[in-house]
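Peer 1: Need the 3D shape of this:
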Amino acid sequence: MATAIVFSAYGGPEVLGPLEIEEPVVGPGEVRVRVRAAGVNPVDVKLRRGDFAGMVPVAFPQRLGNEFAGMIDRVGADVTGFAVGDEVLGFTAMAAYTEVLTVPADSVTGKPDALSWEVAGALSAVGQTAYNALRELKVASGDTLLVHAAAGGVGTVAVQLARRLGARVIGTASERNHDHLRSLGAEPVGYGDGLVERVRALAPEGVDVVLDAVGGAAVDASLELVADRARIGTTVDQKAADEHGIVRLRGARSAAILAELADLAARGELVLPIAAAHPLTSAAEAHREVETGHVRGKVVLTGD
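Peer 2: Here you go, the predicted model:
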């Protein structure tokens, strides 16, 4: 038997709890992974609260978690390139808050030795979202990019990848995170009233592209700053995307992209701060932390 974290009704963090499940049997083309770390993301919080009720299929008791890192303990038929004992990181869908899981072998990549379990387990969702967003918005050298929620998980990665592409980056964040953004190569601005004026003061020549991870008023400000709506993208605000014709950023996940990000992180060329690491059975506390909206980087759940 193995422990998984589930919820059997929508609600606050207290609805999360452990459930003993049968250890999954590895199938053809799959690997089974003993999970050492799993990232906690805002989408997990929204699913638990019921924000997507009627839009995302849920079968109670429902599991959560879209990213993980761990060690392979079973390899299915027709799998090549992986062996029992390999350390990997990867992605799944609403299943990673657990001690053990099975995934297609093309959903994992090898974990570099220099990469911590916590960062490995938290890298896939924010890393691939940021990577794909910059590609979809065609961010290039010479662009001025505005990132909303630049100190969050997606923002932190996006700032660094955009700087590697040669873009200038302005990032919105609370005052306590401004030095952090400067350390990543971004120019920080505060949230709230007067945002458009503060950005224009920093970039009187204009902003070329926006990556939004906030929604609402941040999208309104973006529309004032950038005329080309194909270069305004949001990861969170579907309503705004439909209403204003901006880009709803989704992006396909791939082991190849994840391997590239993992290599950068292992070499110290991509930093992903871990705000907190909680034991698997303390998932409720991890959700409370993420739900504050003030996490710098990522929160993770850890196993043995």
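Peer 1: C-alpha only now, for contacts and for neighbours.
Peer 2: Noted.
Peer 1: neighbours around Gly110, how many?
Peer 2: Around Gly110 there are 21 other residues, counting by other C-alpha atoms under 10 Å.
Peer 1: wait, doesn't Ala120 sit right on Met71?
Peer 2: No: taking C-alpha atoms under 8 Å as the definition, Ala120 is not a contact partner of Met71, at 11.7 Å.
Peer 1: In contact with Leu89, which residues?
Peer 2: 67-70, 108-111, 120-121, 124 (C-alpha atoms under 8 Å, 6 or more residues apart in numbering).
Peer 1: hmm, try it at 7 Å
Peer 2: 68-70, 108-111, 120-121 (C-alpha atoms under 7 Å, 6 or more residues apart in numbering).
Peer 1: quick one: it from Gly39, how far?
Peer 2: 11 Å (C-alpha to C-alpha, to the nearest Å).
Peer 1: Run the chain-centre distance for stretch 160-168.
Peer 2: Stretch 160-168 sits 18 Å away from the centroid of its parent chain (C-alpha atoms, centre = their mean, to the nearest Å).
Peer 1: before we go on, could you also do this sequence so I can check it against the first one:
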Amino acid sequence: MLEQNDQPSAGKSRAVQLKAFGGPEVLDIHEIPAPQAGPGQVRVRVTAAGLNPMDWIMTADADTAARFGLSLPAGFGTDYAGVVDQVGDGVTGFAPGDRVFGGALSRAVADFVVVDPTGGVAADEAHHTPDQVDDRTAATLTIAGRTASAALAVLALGPDDTGLIGGAAGGVGVFAVQLARIAGARVIGTGSAASSDFLRDLGAEPVVYGDGLADRVRALAPGGVTAALDLHGTETVHTARELGVPDDRICTIAAQVDGVSAANGANAAPGALEEIARLVASGQLQVPIAESFPVEQIRRAAELQAGRHVHGKIVIDL
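Peer 2: You can find the predicted model right below:
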């Protein structure tokens, strides 16, 4: 029997949808029938949705969208946080009123999402939000946190390591830097000159990317670099190789390089996301929110995200 809270169930839901694939200019808010929780599912009243580069990358064109199983009309955004307001038959461990966060592939920027709370992957999942974590922060954790965790598991950083993290000021970088520091590693993070103070606050030693990067890293770490994580392209990979880092201690997330491991959130260990939430709740890991936007400004928010110069995370309020 379907359980729901005492408030009337909304028959309609605002949802950001695309009628054609493309950039931020194709994002519009539509009123659609509110989804209903079926057996094994919960419905979440979304309060915040975090944006990631993958959101606009996978809806930019039909071929890319098809690889993610998306067709028109398509939704937008994957990371969400909110409150359970319907529980379908067979669901245990969740009740109306529970605060949750997780992933709903390309449909998170909406008033309501329906997910399988046992899904365990960012496309379809729910986790209890710790009391100490606000919804805006919880809405940033799923994609970026899982991706950083998976990449760092490849590198197995420890107190004897000096790690080079490329693109360290971005959405995944803020998690990767701090998780590496929690593991005891020294971290050198690449970014623009304007990101230096931001990176220091995260615990990284900043270095400006671009020509001459290897020389600048040598000056910072004359004893050498032992591992590298490239969060943007391949510059950090090539620099790490120039510095003598073996391929088995180099990892990428946004490019494929022969001989180098590539990681994504789907590779994260079971429980990785809950551990990140615990670290946030305990104050050991901070999530900088670069800016938040009301859902009515979704195009502006997506344009900012697509510019790839954001320090931290962008969140949509619903």
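Peer 1: Overlap in contacts, Leu89 and Gly39 of structure 1.
Peer 2: Counting by C-alpha under 7 Å, 6+ apart, the residues touching both Leu89 of structure 1 and Gly39 are 68, 121.
Peer 1: so which helix or strand takes in the spatially most central residue of structure 2?
Peer 2: Compute the mean C-alpha point of structure 2, and by C-alpha atoms, centre = their mean the closest residue is Ala144, 2.5 Å away. Ala144 of structure 2 belongs to helix 142-155 when elements are defined using DSSP states H and E.
Peer 1: so that helix corresponds to what in structure 1?
Peer 2: Mapping helix 142-155 of structure 2 onto structure 1 (TM-score structural alignment) gives residues 124-137.
Peer 1: Outside of that stretch itself, list whatever touches it.
Peer 2: Contacts for stretch 124-137 of structure 1 (C-alpha under 7 Å, 6+ apart): 67, 90-91, 153-154, 157-158, 231, 233, 249-251, 253, 257-258, 261.
Peer 1: again, only using 6 Å
Peer 2: For stretch 124-137 of structure 1, contacts defined as C-alpha atoms under 6 Å, 6 or more residues apart in numbering pick out 67, 153-154, 158, 231, 251.
Peer 1: out of those, who has the most neighbours?
Peer 2: Glu67 (30 neighbours).
Peer 1: Assess the claim that it and Ala93 are in contact.
Peer 2: No: applying C-alpha atoms under 6 Å, one finds Glu67 of structure 1 not in contact with Ala93, separated by 7.9 Å.
Peer 1: how about stretch 43-54 of structure 2, aligned to which bit of structure 1?
Peer 2: Counting by TM-score structural alignment, stretch 43-54 of structure 2 corresponds to 32-43 in structure 1.
Peer 1: In structure 1, what stretch matches stretch 217-235 of structure 2?
Peer 2: Stretch 217-235 of structure 2 maps onto residues 199-217 of structure 1, going by TM-score structural alignment.
Peer 1: And the matching stretch, end to end?
Peer 2: Start-to-end, stretch 199-217 of structure 1 (C-alpha to C-alpha) is 14 Å.
Peer 1: The aligned partner of Pro279 of structure 1 in structure 2: neighbouring residues, count only.
Peer 2: Pro279 of structure 1 maps onto Pro294 of structure 2 when the alignment is built from TM-score structural alignment. Residues within reach of Pro294 of structure 2, counting by other C-alpha under 10 Å, total 12.
Peer 1: how much space is there between Pro294 of structure 2 and Val315 of structure 2?
Peer 2: For Pro294 of structure 2, the distance to Val315 of structure 2 - C-alpha to C-alpha - is 9 Å.
Peer 1: ditto for Leu231 of structure 2
Peer 2: 20 Å.
Peer 1: Same question for Met58 of structure 2.
Peer 2: 18 Å.
Peer 1: Tell me which of those two has more neighbours.
Peer 2: For Met58 of structure 2 versus Val315, neighbours defined as other C-alpha under 10 Å are more numerous around Val315 (29 against 21).
Peer 1: Which residue in structure 1 aligns with that one?
Peer 2: Using TM-score structural alignment, Val315 of structure 2 pairs with Val300 in structure 1.
Peer 1: contacting residues around the host helix or strand of that match?
Peer 2: For Val300 of structure 1, the element it lies in under DSSP H and E is strand 298-302. Residues outside strand 298-302 of structure 1 that contact it (C-alpha under 6 Å, 6+ apart) are 36-40, 153, 274-280.
Peer 1: Counting only helices, which of these make the cut?
Peer 2: Gly153 (DSSP state H).
Peer 1: quick one on the thing from earlier: skipping adjacent residues, who's closest to the match of Pro279 of structure 1 in space?
Peer 2: Asp317 (4.8 Å; C-alpha to C-alpha, 6 or more residues apart in numbering).
Peer 1: What about that neighbour, how many residues nearby?
Peer 2: If we define neighbours as other C-alpha under 10 Å, then Asp317 of structure 2 has 21 of them.
Peer 1: likewise Asp228 of structure 1?
Peer 2: Asp228 of structure 1 has 12 nearby residues by other C-alpha under 10 Å.
Peer 1: corresponding residue for it in structure 2?
Peer 2: By TM-score structural alignment, Asp228 of structure 1 lines up with Pro246.
Peer 1: Now do the same contact list for its match.
Peer 2: Contacts of Pro246 of structure 2 by C-alpha under 6 Å, 6+ apart: none found.
Peer 1: counterpart of Phe101 of structure 2 in structure 1?
Peer 2: By TM-score structural alignment, Phe101 of structure 2 lines up with Leu89 in structure 1.
Peer 1: For the host helix or strand of its match, give me the average deviation versus structure 2.
Peer 2: Taking DSSP H and E as the definition, one finds Leu89 of structure 1 inside strand 87-91. With mean C-alpha distance after the TM-score superposition for structure 1, strand 87-91 of structure 1 departs from structure 2 by a mean of 0.9 Å once superposed.
Peer 1: Lovely, talk soon.
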